[in-house]
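my questions concern the predicted model and sequence given below.
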Amino acid sequence: MPERLSARRAIALVADEFAELTCTTREFGPDGPLSWPGYDASRARAAARTGEDESVLCGTARIEGTDAVLIAFEFGFLGGSLGGRTGDRLEAAYLHAREHRLPVVSLIATGGSRMQEGMVALTQLQRVARQSVLTREAGLPQVAVLRDPTTGGGWATLGAGADVILALPGAQVGFAGSRVRPADADPAAYTAEAQVAAGAADAVVPEEELRATLGRWLRLLTAPSAEPAPPPGPLGATDLPATGWDAVWRARSPQRPRAQRYLDTYFTDRVAISGDRCGGTDDGMLCGFGAHQGRTVAYAAQTGTATRPAGYRTAARLIRLADRLGIPVLTLVDTPGAANDAEAERLGVGAAIAEVFGAVAAARTPVTTLVIGEGGSGGALALAAPGNTWVTPDSYFSVISPELAAAILKRPSEEVEATAGQLHIRPQDLEDLGIARTRK
């Protein structure tokens, strides 16, 4: 179990400067809205123990040079629980963020809603959700840091509802807190590490790296740009393939540069998002934000494998987030096609591909695509930008693989190579068709 940080220690861990916001909070009668016996005494003891008068501190902060609204929970004050006055403070913090165009960073440590205020406490989650939505619609990023513990409604609103979710190592994270989950539940499932593995959070970050990591995220997420991302230059072959089958073999070569190398060359700095927020991850889809020639570009890059449903959903999440923040998107296409096994079907691969098609189609921010290897059917086309797709000389793009095209047409295997030519899948063919431009 990690050491639990107080709210002020958590703030000091990440902020260069911090100024607490003041706001008017509601007044309750003796022992709160439910007249809960001993509630006032419990609050007084919590205040004496922590030096705070409520379970959350809200203020403005400078984090590695970027101004933000900072929310920090004090778990020592009645378990960091949300009550009516907590909701008042959180609402005021979000209002301040929108008024001053500031990102919101939440350092969460909470056991959920406050029992002594009953439904008054529980309905604060609706207030928080409303403020989060309004802030999202205003085009302002929200970053959550999950401390120990992050459970209940705090996880289900401020935490899981954030655009980027980071967590401290070993933190207890889950909707069900330790006192309400089944007795035989596996405790390992309720950890920061488990949430990242399940695609519900983006990364586990050690305390000593948290300030710098938050600083990088905030710099990248608060730098909108109306200009399209320029396509990377080719890192492999520069001459065009002679035949369709030559194009296929080049794209499938183990020596061909892959997405990781393109990203390393293109960006001077980058941070990754991970997971589809539906229980899945896909190592074959790399997504995140990076700095290119002094400005932020979002990226979604296939790595040459058959893309899983979680990969498509993560890419769609990335594109929608970039669109809200006004950040241009670069997609790198490299897949033999979407995963077509039974498990992929059970996980909704068709619906996941549809999400990406929809995200690209709806994007107001410019999207640039470079095909760097195999462009296999709709599983590749989903990431391609209509009118702004480029292809490298060692890539191809096809309605389906030549082997499967021959099978559909009931052709013998010896006609696969000829079929590749008939499909017009070479870079120069795609340019002639007006589908893409060759990147040389």
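Happy to help now that I have it. Numbers count the residues shown, from 1 in each chain.

use CA for all of it now, contacts and neighbours both
Noted.

how about the helices in the stretch 201-350 of the chain?
207-221, 244-252, 259-266, 309-325, 342-346, 349-362 (DSSP state H, counting those that start in this stretch).

which of those sits most buried?
Across those, averaging neighbours per residue (mean count of other Cα atoms under 10 Å) puts helix 309-325 on top, at a mean of 26.

now that one and helix 207-221, what's the angle there?
60 degrees (axes from the mean of the first three to the mean of the last three Cα atoms, to 10 degrees).

other SSEs contacting helix 309-325?
strand 285-292, strand 295-302, helix 349-362 (3 or more Cα pairs under 8 Å, 6 or more residues apart in numbering; DSSP states H and E).

and if we set it to 7 Å?
strand 285-292, helix 349-362 (3 or more Cα pairs under 7 Å, 6 or more residues apart in numbering; DSSP states H and E).

and those as TSV, adding distance to D341?
What follows is these, written out as TSV (distance: least, Cα to Cα, whole Å):
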stretch	distance to D341
strand 285-292	18
helix 349-362	10
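
put this next to the first one:
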Amino acid sequence: MAERVSAREAIALVSDGFTEQQLADLPDAGDGPLGWEGYGAQRDRAARRTGSAESVVYGTALLGGTECVLISFEFGFLGGSLSERAGDRLEAAYGLARERRLPLVSLIATGGSRMQEGMIALGQLQRVARASVLLREAGVAHIAVLRDPTTGGGWATLGAGADVILALPGAQVGFAGSRVRPADADPAAYTAEGQLAAGQIDAVVPPGSLRETLAFWVKALAPAAVAGEREPVEPPRALGAGGEPARTGWDAVRQARGAERPRAEAYLDDYFTRREPLRGDRCGGEDPGMLCGVGLRDGRPVAYVAQGGTATRPAGYRTAARVVRLADRLGLPVLTLIDTPGAANDAEAERSGAGAAIAELFTTMAAARTPLTSLLIGEGGSGGALALAAPGNTWATPASYFSVIAPELAAAILKRSPDQVPHLADQLRLRPEDLVELGVVRGIVGPG
């Protein structure tokens, strides 16, 4: 279990300065909308104990020198539960972020909706959802930090609905709180680490690194950081030892499959001065072979989607589409790196919706208004690779190929013998030089 801290201790952990906002005083609510016996006295005791008038504190803060709107939950106030007055504060915080066009950061620690206010409390989830929609429409980012615990409606709205979801190690995270789960439920599924493995959050961040990590995200996603930047980024340079261009199609295939060829990690490290991951498809899956996130290139934030050389699984395509949609909404340029033998085609991939996931990425790329840049760094196997290609702005490295189908699979379909595979590779015209001549890619990048 993660260490539990107060709302203001959580604020001090991440911010360089905080100015709390106050709402106008409301009449004493007594025992609340349900007339729950003793509820008023419970609130009074919680206020004296925590120094907070409600379970939510909000205001403006500086994170690494970047101004943002900050929400922090006080778990000591009736379990950080959502009430009507807490909903007032959340709605006000979202509105302030939208009005001032500042990133919104939520430090969440809540057990869910406040039972003593019944359906009035539960209805706050709709208020938060509406505020979230308005914030998205305004192109303002929301970064959530899941403290211990983050359960119930707080997880299902503020937490899971954020653009970037970070969590503290060991935090309880799940829709079901610890007292209402099935007796035989696997406890690991309700942890930050379990949710990371299930593709539901982006990163588990130790407390000592949280300030620096949040400072990166608010700076990278602040509207001011991307204002006026509508030009595509340049493709990365080619990495690896130079050599003679592939003389044959089969030479190109062998070069692209070479074990010594630099992979996506090397290209991303060479291209960006700093980057942070965006992981998971938010549907219960993650593809380790699809690397996504946001990086800084000469100080400019750029979203990236990069295949790592493995067959891409449905969760990978869904994650890629999620990241491209986020970049499009916030105005970030996108860089994609293409390197896959193709889409995963095993039975589990089909059951997980491979076709729908690939279609989603194709349409997301086609609909994107933000500038896209793609670089083919290795294998370009069929539609599973083309789904990541920027229409009209795809480049290739010398050690790469792009093909409608792998030569070996072409031989199988055409009922050709294995010794015909190299000839088929030539017929497919899959070399980088062929791709330029055919208009499939714009050019071949060099090492400069």
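The structure has been received and is ready for your questions. Worth saying up front: this structure is predicted, and the values here are computed from it rather than measured.

report the TM-score for the pair.
TM-score for the superposed chains, counting by TM-score structural alignment, normalised by the length of the first structure: 0.98, backed by 440 aligned residues with a Cα RMSD of 1.0 Å.

related to what we said a few turns ago, and the helices and strands packed on helix 309-325 of the first structure: which comes nearest Q422 of the first structure?
helix 349-362 (26.7 Å; Cα to Cα).

strands of the stretch 151-300 of the second structure, start to end?
164-167, 173-174, 203-204, 274-277, 290-297, 300-307 (DSSP state E, counting those that start in this stretch).

out of the ones you listed, which one sits most buried?
Counting by mean count of other Cα under 10 Å, the most buried of those turns out to be strand 173-174, with a mean of 28.

what comes up buried for stretch 180-188 of the first structure?
Of all the residues in stretch 180-188 of the first structure, not one is buried under the rule 16 or more other Cα atoms under 10 Å.

that stretch spans what distance, first to last residue?
Start-to-end span of stretch 180-188 of the first structure (Cα to Cα, to the nearest Å) is 16 Å.

what's the matching range in the second structure for it?
The alignment of stretch 180-188 of the first structure onto the second structure (TM-score structural alignment) spans residues 180-188.

can you find the partner of A344 of the first structure in the second structure?
Mapped onto the second structure by TM-score structural alignment, A344 of the first structure lines up with A349.

D270 of the second structure -> the first structure?
D270 of the second structure maps onto T265 in the first structure, by TM-score structural alignment.

my error: substitute L414 of the second structure in the last question.
Per TM-score structural alignment, L414 of the second structure is aligned with L409.

swap in R297 of the second structure?
By TM-score structural alignment, R297 of the second structure lines up with H292.

in contact with its match, which residues?
H292 of the first structure sits next to 266-268 when contact means Cα atoms under 7 Å, 6 or more residues apart in numbering.

okay, now G153 of the first structure: neighbour count?
G153 of the first structure: 25 surrounding residues under other Cα atoms under 10 Å.

quick check: closest non-adjacent residue to it.
G112 (5.0 Å; Cα to Cα, 6 or more residues apart in numbering).

and A272 of the first structure, by the same measure?
G288 (4.0 Å).

next up, the contacts around the aligned residue in the second structure for the residue nearest to G153 of the first structure.
Correspondence of G112 of the first structure to the second structure, assessed by TM-score structural alignment: G112. Residues in contact with G112 of the second structure (Cα under 7 Å, 6+ apart) are 81-82, 151-154.

could you redo the last one with a cut-off of 10 Å?
79-83, 121-122, 125, 149-156, 175-177 (Cα atoms under 10 Å, 6 or more residues apart in numbering).

give me the residues contacting stretch 35-49 of the first structure.
With Cα under 10 Å, 6+ apart, stretch 35-49 of the first structure has contacts from 28-32, 51-55, 75-79, 115-118.

do that again at 7 Å, thanks
For stretch 35-49 of the first structure, contacts defined as Cα under 7 Å, 6+ apart pick out 30-32, 53, 76-78, 116.

what do we get in the first structure for R282 of the second structure?
Per TM-score structural alignment, R282 of the second structure is aligned with R277.

now swap in R325 of the second structure and tell me
In the first structure, the residue paired with R325 of the second structure according to TM-score structural alignment is R320.

tell me who's in contact with the closest residue to its match other than its chain neighbours.
Excluding its sequence neighbours, the residue lying closest to R320 of the first structure (Cα to Cα, 6+ apart) is A359, at 6.1 Å. Counting by Cα under 7 Å, 6+ apart, A359 of the first structure makes contact with 316, 319-320.

what's the answer for A176 of the first structure, then?
Taking Cα under 7 Å, 6+ apart, one finds 151-152 in contact with A176 of the first structure.

repeat that with 10 Å
Per Cα under 10 Å, 6+ apart, neighbours of A176 of the first structure: 111-112, 150-153, 155, 182, 190.

returning to that earlier point: go through the contacts of A359 of the first structure and name the one nearest L220 of the first structure.
I319 (14.7 Å).
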